[in-house]
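**Student:** got a sequence here, can you model it:
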Amino acid sequence: MTNQLTLSGKVALVTGASRGIGRAIARGYAAAGAAVGCAARDEAGLASLVAEIEAAGGRAVALPTDVTDEKAVNRMVTGAVDAFGGLDILVANAGVNLSRADVADSDTATWEETIAVNLFGVYYCIKAAIPHLKARGAGKIITVGSGLGHNGIPGLSAYACSKAALWMLTQVVAQELAGEAI
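**Tutor:** Now for the predicted structure:
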């Protein structure tokens, strides 16, 4: 089967790209012809991903980033834009599910970190990407949610709440940017 989708000339930025879903997304965009900014905290994972994409004939750049640091996120977006001349697609995939504990037994620091990565990290990415997407005249912002954002289960309160808030952020941003072809 051949790939019918072509993204030649497009630039995608994928967070959480060093492993799992993010890595698969980055590979897929590269296979479809997009240049890919690959972002994550795991520098070794990013290096191996970029090498894999380049070995297959694609273009990619490693952008080591902690999405909970807004300044680092701004540098990440600028790094992708500088490397490839713009930005067309943001995939805000970075996310964590750090523990399973009922609220009464939960660790506040773990709760805060989960919200920081899964909500604020996505917010920072979207905010930094918007001007570059607008400059291209159109674009895509893709956020990675979870069914737990709609139906929480005991022991996963931080994760479920972060994904519920992400769902609402995604809806609001879609409405705000609807007239911009984003």
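**Student:** please count neighbours and contacts with C-alpha atoms only from this point.
**Tutor:** OK.
**Student:** report the buried residues of the lengthiest helix in the chain.
**Tutor:** If you go by DSSP state H, the chain has its longest helix at helix 157-177. By 16 or more other C-alpha atoms under 10 Å, the buried positions in helix 157-177 come out as 157-167, 169-170, 173-174.
**Student:** with stretch 78-85 instead?
**Tutor:** 78, 79, 80, 81, 83, 84.
**Student:** I'd like the structure of this one too, to check against the first:
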Amino acid sequence: MERTLDGKVALVTGASRGIGYEVAAGLGREGATVVCVARDPERLDEAVFKLRTDGIDAVAAPCDLGQPGLVARLPEKIAELGEVDVLVNGAAILGGRTSKTLRTTYAEWRSVSAVTLDAPFLLIQAFAPAMMARRSGRIVNISADEGRMTGPGNTGGVAPYRVAKAGLNALTRNFAYETGLGRRGVFVDAVAPGRSRTDMGGADAPRSAAEGAETVLWLCTRPAAQPDGTPAPTGLLWQDREALAW
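**Tutor:** Next up is the predicted model:
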């Protein structure tokens, strides 16, 4: 039986654990060759080995996403696999949980932004042009409730993380409009997965990592057109397959 992503290449950052791993597994089950990106080579190799054991065509591409030069060389490292059809930006750094605006350092601010916001920008620049040329592609940025200015996003600590996630939401919307809101075949969306049982979310979180990944996988595989022939809605922040105000 033909699967949704047979013959496609998907790149997932943060794929060595948590929601990123579940996204990689889900895309692989849909037939994609999954390029798994994470900073820790040993942990990444363990994750890729597990994926392959489960029958998924997975490839490890270790990369420190906090280093722009290394991110820029990532397309060259995986060029032999073909063009990337699906890009999921899942890697993020939380920073200090009590890091308020006046209590964080510039070094922490930059390290969080480098992975959480700058790396998605660089990867979009790297892979989106070919998607646009083919008039086909999916980009999903994994955001967070903390990046929602209409929700819990403007209270508490983790200021660098909250602002970076809000920036990721803005990048998503802006690029979706630049690509014609799906009319050019490229769909750009963000997902607030909800607090999930990951290293970042903690063991007492209400959702499993697989539940956190579900809407991401839906956006990567849903039909490009609605029943009336218009493009599927895009440029939005989603949770549980519903668009959120942010």
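**Student:** overlay them and tell me the TM-score.
**Tutor:** Between these two chains, after superposing, the TM-score reads 0.90 (TM-score structural alignment, normalised by the length of the first structure); 179 aligned residues with a C-alpha RMSD of 1.9 Å.
**Student:** quick one on the thing from earlier: out of the buried residues of stretch 78-85 of the first structure, which sit inside helices?
**Tutor:** Among the buried residues of stretch 78-85 of the first structure, the ones falling in helices (DSSP H) are 78, 79, 80, 81, 83, 84.
**Student:** out of those residues, flag the one nearest to residue 11 of the first structure.
**Tutor:** residue 84 (6.7 Å; C-alpha to C-alpha).
**Student:** give the contact list for the alignment partner in the second structure of residue 177 of the first structure.
**Tutor:** When the second structure is aligned by TM-score structural alignment, residue 177 of the first structure is paired with residue 179. By C-alpha atoms under 8 Å, 6 or more residues apart in numbering, the contact set of residue 179 of the second structure is 132, 186.
**Student:** let's see that with 10 Å instead.
**Tutor:** Residue 179 of the second structure makes contact with 128, 132, 135, 185, 186, 187, 188, 235 under the criterion C-alpha atoms under 10 Å, 6 or more residues apart in numbering.
**Student:** next, count neighbours for the residue mapped onto the first one from the first structure.
**Tutor:** Mapped onto the first structure by TM-score structural alignment, residue 128 of the second structure lines up with residue 130. Applying the criterion other C-alpha atoms under 10 Å, we find 21 residues in the vicinity of residue 130 of the first structure.
**Student:** and if you look at the one 5 residues further on?
**Tutor:** Counted with other C-alpha under 10 Å, the burial measure for residue 135 of the first structure works out to 12 neighbours.
**Student:** got it, and the one 10 residues further on?
**Tutor:** A total of 20 residues lie near residue 145 of the first structure under the criterion other C-alpha under 10 Å.
**Student:** can I assume it is in contact with residue 96?
**Tutor:** No - applying C-alpha atoms under 10 Å as the test, residue 145 of the first structure and residue 96 come out as separate, 11.3 Å apart.
**Student:** shared neighbours of those two, anything?
**Tutor:** 118, 162.
**Student:** about what we covered before: can I get the buried residues of stretch 78-85 of the first structure in TSV with distance to residue 46 of the first structure?
**Tutor:** Supplementary listing: the buried residues of stretch 78-85 of the first structure in TSV, determined by distance: C-alpha to C-alpha, whole Å:
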residue	distance to residue 46 of the first structure
78	17
79	14
80	14
81	18
83	16
84	17
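**Student:** in the first structure, which spans are strands?
**Tutor:** 11-15, 35-40, 60-64, 89-92, 140-143 (DSSP state E).
**Student:** the first structure: matching residues for stretch 24-43 of the second structure?
**Tutor:** So stretch 24-43 of the second structure sits over residues 26-45 in the first structure, by TM-score structural alignment.
**Student:** quick one: map residue 15 of the first structure onto the second structure.
**Tutor:** So residue 15 of the first structure corresponds to residue 13, using TM-score structural alignment.
**Student:** just list the residues touching that match, thanks.
**Tutor:** 20-21, 23-24, 35-39, 61-63, 65, 87-92, 115, 119-120, 123, 141-142.
**Student:** could you find the closest non-adjacent residue to it?
**Tutor:** residue 37 (4.5 Å; C-alpha to C-alpha, 6 or more residues apart in numbering).
**Student:** the one you found reaches residue 75, doesn't it?
**Tutor:** No - if you go by C-alpha under 10 Å, residue 37 of the second structure and residue 75 don't touch, sitting 11.6 Å apart.
**Student:** these two: which is more packed in?
**Tutor:** Neighbour totals were compared for residue 37 of the second structure and residue 75, and residue 37 leads with 29 against 17 (other C-alpha under 10 Å).
**Student:** neighbours of residue 238 of the second structure, how many?
**Tutor:** Neighbour tally, residue 238 of the second structure, other C-alpha under 10 Å: 23.
**Student:** shouldn't it be within a helix?
**Tutor:** No - applying DSSP: H, G, I helix; E, B strand; the rest coil, one finds residue 238 of the second structure to be strand, outside a helix.
**Student:** let me know the outermost residue of the first structure.
**Tutor:** residue 104 (31.0 Å; C-alpha atoms, centre = their mean).
**Student:** the second structure: which residue goes with that one?
**Tutor:** Aligned counterpart of residue 104 of the first structure in the second structure: residue 102 (TM-score structural alignment).
**Student:** now do the contacts for the residue positioned nearest the centre of the second structure.
**Tutor:** Nearest residue to the geometric centre of the second structure (C-alpha atoms, centre = their mean): residue 89, 2.4 Å. Contact analysis of residue 89 of the second structure by C-alpha under 10 Å, 6+ apart lists 11-15, 20, 37, 115-117, 119-121, 123-124, 139-143, 168, 190.
**Student:** corresponding residue for it in the first structure?
**Tutor:** In the first structure, residue 89 of the second structure lands on residue 92 (TM-score structural alignment).
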